[in-house]
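A.B. asks: got a predicted model here, sequence first, then my questions.
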Amino acid sequence: MSEEKSLNFIEEIIESDLETKKYDQIITRFPPEPNGYLHIGHAKSICLNFGLGLKYNGKTNLRFDDTNPVKEDVEYVDSIKEDIKWLGFEWANEFYASDYFDKLYEFAIVLIKKGLAYVDDSTAEEIAKQKGTPTEPGTGNVYRNRTVEENLELFQNMRDGKYADGEKVLRAKIDLANPNMHMRDPLLYRIKHVPHHRTGDKWCIYPMYDFAHGQSDSIEHITHSICTLEFIPHRDLYDWLINQLGIYPSKQYEFARLNMTYTVMSKRKLLQLVEEKHVESWDDPRMPTISGMRRRGYTPASIRMFCDKIGVQKRENMISVGLLEFCVREDLNKTAIRRMAVLDPIKLTISNYPEGKEEILTSENNPEMPETGNREVAFSGNLWIEREDFREVAEKKWFRLAPGAMVRLKSAYIVKCTDFKKDEQGNITEIICEYIPESKSGSDTSGLHVKGTIHWVSQAHAAHAEVRLYDRLFKVENPSKEEGDFKSYINEHSLEILPNVYIEQEVKNVKPGEPIQFIRKGYFTLDNVHTKDGKLVFNRTVTLKDNWEKAAK
């Protein structure tokens, strides 16, 4: 009997809140800024917030933090919604911070009237200097003493577009000596004469994240506002604004963000990789974006399993990408159909197989799922096999093909190598074998026992394809922490294109996103970008085993 999984610290808080009747129903939210594509770090937050809503019969809202029109776009909004649905979650309500622009403006007026906000004409550099340092208090300026009436008029003028970008800001009037630098008169509004993707030209002033976030939570009656650890210093301001405005008391809680080896999570750095053409696009299968992982063949179940295994912590740590790959293998081993594909082909001719003869053999679709049954595989005397499955000189523990050696062709016959051919450059071009007619899989009466089994594809029945072998994008564990430009640590072998691959004919019916295990070669999926006009392109999702760990040892 398996032990019940212990609660994480957020679940403990929620269960206490429900037990004490603090809330009748919990409401969480996932609040992405639509300025880029979601990555695996966001997946952790999605699984946490939506998972809590499901576990405790609550609700989870999707709210786009669209307060910076300079960087935001409808393209990102659509991709975020697609990613969340693909991961298997549905939101209770779809909201936007821009839905609340009128209400947030009213909140700002309330603070001004209470003498808790003022319009400041200082430059960004001057404001930063006036805030002081962690060991020295800040200093006020002449604008801090403006009257309520003057601030109301200036703020209205800001809204009416009478000032240029950066000419004025609205700041909270709190405490310039507060040990928390975020409480030293933080900015609430700035001027940006930029059309918004939803509100158009209605506004030329936009709330800062710290002002929009907590108030949006309050408007939606979010009970548990779950952020990452970098927002701990922001919590005091979150609470201060809610208290001063006298609105619904949402509460903020923080957990450790996901840091994963051999990748970067910064949107800025990911954007660099795209813009500087180090990768093909945001959904390049080497990217840690959810769309990139989807295109590579990662499954929603494997990502949810990964997020569950890493758990929820209060301290930052580095998670091995090997754990994610383990989860992918665990899921695909159960769900992926098996097919034979020869990635580096060399001819194998069975000299004693009747000329022109063809057979239809059977092989398992997935031995882990007997209910998927068997498939038919065409066999002939002219095959493709992997070049690496033959050696001119066999070593002591070599159990594949070599002169005089025998192997079993998977789901077919035992063959014995009798000869091989070379071209003028000395490259092996063809393997000659004889087959044992009595050794057919499923009805073997030959009495022979061989240790090696190799896969193959009949030349006359093969589909031609291109295969893309994707690997980790960086060759160091933490590229962001290394000296110099993080891009100098890009793994130059993160993509290998094999243009001449032969696969079982039936693979032509596979659709993008359907997992396949190419026997002995790894897990693959049909690429949804490069597969077109009759050309088949497969992406490797993950190898069958952790080759990196083996190489490290």
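C.D. replies: Looks like it came in fine. Residues are numbered from 1 along each chain as shown.
A.B. asks: going by C-alpha atoms from here, please, whenever you check contacts or count neighbours.
C.D. replies: OK.
A.B. asks: and residue 110, how far from residue 547?
C.D. replies: According to Cα to Cα, to the nearest Å, residue 110 and residue 547 sit 61 Å apart.
A.B. asks: and those two? Which one has more around it.
C.D. replies: residue 110 (16 against 11; other Cα atoms under 10 Å).
A.B. asks: thought the more buried one was touching residue 247?
C.D. replies: No: taking contacts as Cα atoms under 8 Å, residue 110 lies outside contact range of residue 247: 11.8 Å.
A.B. asks: which ones are touching residue 80?
C.D. replies: 34, 37-38 (Cα atoms under 8 Å, 6 or more residues apart in numbering).
A.B. asks: a strand runs through residue 198, doesn't it?
C.D. replies: No: using DSSP: H, G, I helix; E, B strand; the rest coil, the secondary structure at residue 198 is coil, not a strand.
A.B. asks: distance of the closest residue to residue 315 other than its chain neighbours relative to residue 226?
C.D. replies: Among residues not flanking residue 315 along the chain, residue 256 sits closest, at 5.5 Å (Cα to Cα, 6 or more residues apart in numbering). Remark: distance between residue 256 and residue 226 (Cα to Cα) = 10 Å.
A.B. asks: these two: which has the busier surroundings?
C.D. replies: A count of neighbours by other Cα under 10 Å puts residue 226 above the other of residue 256 and residue 226, at 21 against 17.
A.B. asks: just the element for that one, please.
C.D. replies: Using DSSP states H and E, residue 226 sits in strand 224-228.
A.B. asks: contacts for that strand?
C.D. replies: In contact with strand 224-228 (Cα under 8 Å, 6+ apart) are residues 26-29, 49, 217, 250-257.
A.B. asks: from the residues you listed, which land in strands?
C.D. replies: Mapping those onto strands (DSSP state E) picks out 27-29, 251-255.
A.B. asks: JSON lines for the residues you listed, including distance to residue 501?
C.D. replies: As requested, the ones in strands among the contacts of strand 224-228 are exported to JSON lines (distance: Cα to Cα, whole Å):
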{"residue": "27", "distance to residue 501": "51"}
{"residue": "28", "distance to residue 501": "48"}
{"residue": "29", "distance to residue 501": "46"}
{"residue": "251", "distance to residue 501": "56"}
{"residue": "252", "distance to residue 501": "53"}
{"residue": "253", "distance to residue 501": "51"}
{"residue": "254", "distance to residue 501": "49"}
{"residue": "255", "distance to residue 501": "46"}
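A.B. asks: comparison target, given below:
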Amino acid sequence: MKSNNFLKKIINSNLFSKKFINRLDNKGKILPKIITRFPPEPNGYLHIGHAKSIFINFGLAKLYKGKCNLRFDDTNPEKEKKEYILDIINSIKWLGFNLKYKKKKNIFYASDYFKKIYNITKKLILFNKAYIDEQNIKEIQKTRGTLIKKGINSPWRNRPIEESLNLFKKMRKGKYKNGSLCVRAKIDMLNSNINLRDPVIYRIRHIYHYKTKNKWCIYPTYIYAHPIEDALEYITHSFCTLEFADQRPFYNWVLKNLYKLKIFKKPLPKQYEFSRLNLTHTLTSKRKLKQLIKQNIVSGWDDPRLPTISGLRRRGYTPKSIKILCEKIGITKNNSFIEYKILENSLREDLEHKVPRIMVVLKPIKLIIDNLEKDKIINCIAPSYPKNHILYKKKYRKFLLTKNIWIEKEDFSENPSKDFFRLSLGNKVRLKYSYIIKCTKIDKDNNNNILAIHCIYYPNSNINNLNKNKYKVKSNIHWVSKKFAIKIEVRLFNHLFKNPKPNLNDKINKNSIEILKSYSEITLKKTKFKKIFQFERQGYFIYDKINHTIENPVFNRIVPLKNNIFK
């Protein structure tokens, strides 16, 4: 939101012209100069694409000291649930926005306007701007035409106004079955814009609504209700993503005609479109995400592999990292796919200087220091925030070196390549924050599997020893004392889809999750686990809010230290 994007220019121009100055609501109170809205349908959990819209609508309202309404467009009761409403509210609050304006709740529902929209529709019918059609959906679609073929008028298009009005009232009373009648706007079946060829604006749905219950059996369509709701809420700028650009002429048609009927006053709301946020290797469609859940490919809406805000939150992404991403990609009118690594880099940028570091061995193999006494314990220290100049000298952690330790399997090689500088037979490395060791032999079982690695350490090579530079090594490896290690479960995530621009037909990445039994340095226990950490050399990790317990700690890797590489 820092750059002077085209949406800011529009607002600045409106403020300069005083377009929305001194407006009054229906109670005679002065309205804010800028009112935006975020209007999700409560038919699923919010995803990262919605996060961009949230930052735009709530962010611009905050910047210009206006307000942003959260409006639930609950006009389709078949797919909507209270569960989704709760997630939407929690997600917006988590991203850092207040859902109050002047100490009052700033949450609205399309269903609260059903009576007003019904009465408005009666007026449209009365003034010959809408009619009752008896064609079914397939017939309407067939006669609608195509981009190269004009539409065909409904046989009911010139039905007498009074007849349409009476039928609409009977629809309201539940006299007709689903799909038997509908209300269509009366515009132009020959219009080059298909969306203006008498679109359906009301349909019959005998179904329970989570909020209005069985009070209504007819529901306005989203494209029809939306401009009316904007006008009822005195919205100044109706910002939405580019897929709604084709609907803008109908949005304007609705408001223009309702102005002529003296239902609304000028200035009327205006719609502006921006590009949506599409991330590579993910699906940002609630319908498609539902399919992944239904097919048990993921555990639920908050699965850490999903781009839902709940999933990203459980994975460990921070509100600031998502904001950084939105600022990096900017606000444009060109749809494109954003590389997932930009999101990962945004998280690293946020966390690098403010989360503590610890050592964790993900895939352990035993290492024995032969010349260290069995019961000897050596104290080691390390900075918890090595890149934070304020905390660097203040925050140190203590951990213990003993005869038996764990190191990473990948840090040892029996047959090292020329560019392998970690531990191998006869080679020296430094145990991070501690001593230099040299590998002397290997224990194996009958199947040639390594059971333990034997080393010796050099007592005067401690990292804090003045003679430390006497020994030349090319690598540091991390480690954990076997005696004092904390057992933890670690979950490593990768993309669900290898295809950068996936669809539901693409194969699922079988390595999208890997569960490991790992070991942490003792420091982890002192923090009570509930933090984000950088596991040195491994990445950023957070405790899993669903599966984690003090007795059985579970950690999710948010991102590795380097960009993900497929396995």
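C.D. replies: On my side now, so go ahead. Model, not experiment: these values are computed from the prediction.
A.B. asks: give me the TM-score for this pair.
C.D. replies: Here the TM-score for the pair of chains, by TM-score structural alignment, normalised by the length of the first structure, is 0.94; 541 aligned residues with a Cα RMSD of 1.8 Å.
A.B. asks: in the second structure, what range does the strand holding residue 226 of the first structure match?
C.D. replies: Aligning strand 224-228 of the first structure against the second structure (TM-score structural alignment) gives residues 237-241.
A.B. asks: check stretch 54-74 of the first structure too.
C.D. replies: Taking TM-score structural alignment, stretch 54-74 of the first structure hits residues 62-82 over in the second structure.
A.B. asks: also stretch 137-156 of the first structure?
C.D. replies: Under TM-score structural alignment, stretch 137-156 of the first structure corresponds to residues 150-169 of the second structure.
A.B. asks: in the matching stretch, what counts as buried?
C.D. replies: 150-151, 153-154, 157, 161, 164-165, 167-168 (16 or more other Cα atoms under 10 Å).
A.B. asks: repeat for stretch 120-140 of the second structure
C.D. replies: In stretch 120-140 of the second structure, residues buried by neighbour count (16+ other Cα under 10 Å) are 120-126, 128-135, 140.
A.B. asks: what about the residues you listed, which are in helices?
C.D. replies: 120-126, 140 (DSSP state H).
A.B. asks: quick revisit: what is the equivalent residue in the second structure for the residue nearest to residue 315 of the first structure?
C.D. replies: So, by TM-score structural alignment, residue 256 of the first structure is matched to residue 275.
A.B. asks: quick one: contacts for its match?
C.D. replies: So residue 275 of the second structure contacts 241-242, 331-336 (Cα under 8 Å, 6+ apart).
A.B. asks: now which residue in the first structure aligns to residue 47 of the second structure?
C.D. replies: Per TM-score structural alignment, residue 47 of the second structure is aligned with residue 39.
A.B. asks: excluding chain neighbours, what is closest to that match?
C.D. replies: Nearest non-adjacent residue to residue 39 of the first structure, counting by Cα to Cα, 6+ apart: residue 289, 3.7 Å away.
A.B. asks: ok, the one you found touching residue 274?
C.D. replies: No: assessed by Cα under 8 Å, residue 289 of the first structure is found out of contact with residue 274, at 11.7 Å.
A.B. asks: who's in contact with stretch 493-508 of the first structure?
C.D. replies: Residues outside stretch 493-508 of the first structure that contact it (Cα under 8 Å, 6+ apart) are 286, 339-345, 377, 384, 457-458, 461-474, 536.
A.B. asks: what segments of the stretch 401-550 of the second structure are strands?
C.D. replies: Remark: strands assigned in the stretch 401-550 of the second structure by DSSP state E, counting those that start in this stretch are 404-408, 428-431, 436-444, 450-457, 476-477, 479-481, 486-493, 513-520, 532-535, 539-543.
A.B. asks: let me see the ranges of the strands in the stretch 51-200 of the second structure.
C.D. replies: Assigned by DSSP E, counting those that start in this stretch, the stretch 51-200 of the second structure shows strands spanning 67-72, 100-101, 104-105, 107-109, 130-133, 182-185, 200-204.
A.B. asks: any idea how far whatever residue of the second structure lines up with residue 501 of the first structure is from residue 455 of the second structure?
C.D. replies: Counting by TM-score structural alignment, residue 501 of the first structure corresponds to residue 518 in the second structure. Distance, residue 518 of the second structure to residue 455 of the second structure, using Cα to Cα: 22 Å.
A.B. asks: between these two, which one's more packed in?
C.D. replies: residue 455 (24 against 20).
A.B. asks: for that one, which non-adjacent residue is spatially closest?
C.D. replies: For residue 455 of the second structure, ignoring the flanking residues on the chain, the nearest one in space by Cα to Cα, 6+ apart is residue 439 at 4.3 Å.
A.B. asks: check contacts around the one you found.
C.D. replies: Residue 439 of the second structure neighbours (Cα under 8 Å, 6+ apart): 423-428, 453-456.
A.B. asks: look up how far residue 454 of the second structure lies from it.
C.D. replies: 6 Å.
A.B. asks: correct me, but residue 219 of the second structure touches residue 207?
C.D. replies: No: using Cα under 8 Å, residue 219 of the second structure is not in contact with residue 207, being 10.3 Å away.
A.B. asks: higher neighbour count, those two?
C.D. replies: A side-by-side neighbour count of residue 219 of the second structure and residue 207, using other Cα under 10 Å, places residue 219 first with 23 against 16.
A.B. asks: the more buried one matches what in the first structure?
C.D. replies: Aligned by TM-score structural alignment, residue 219 of the second structure pairs with residue 206 of the first structure.
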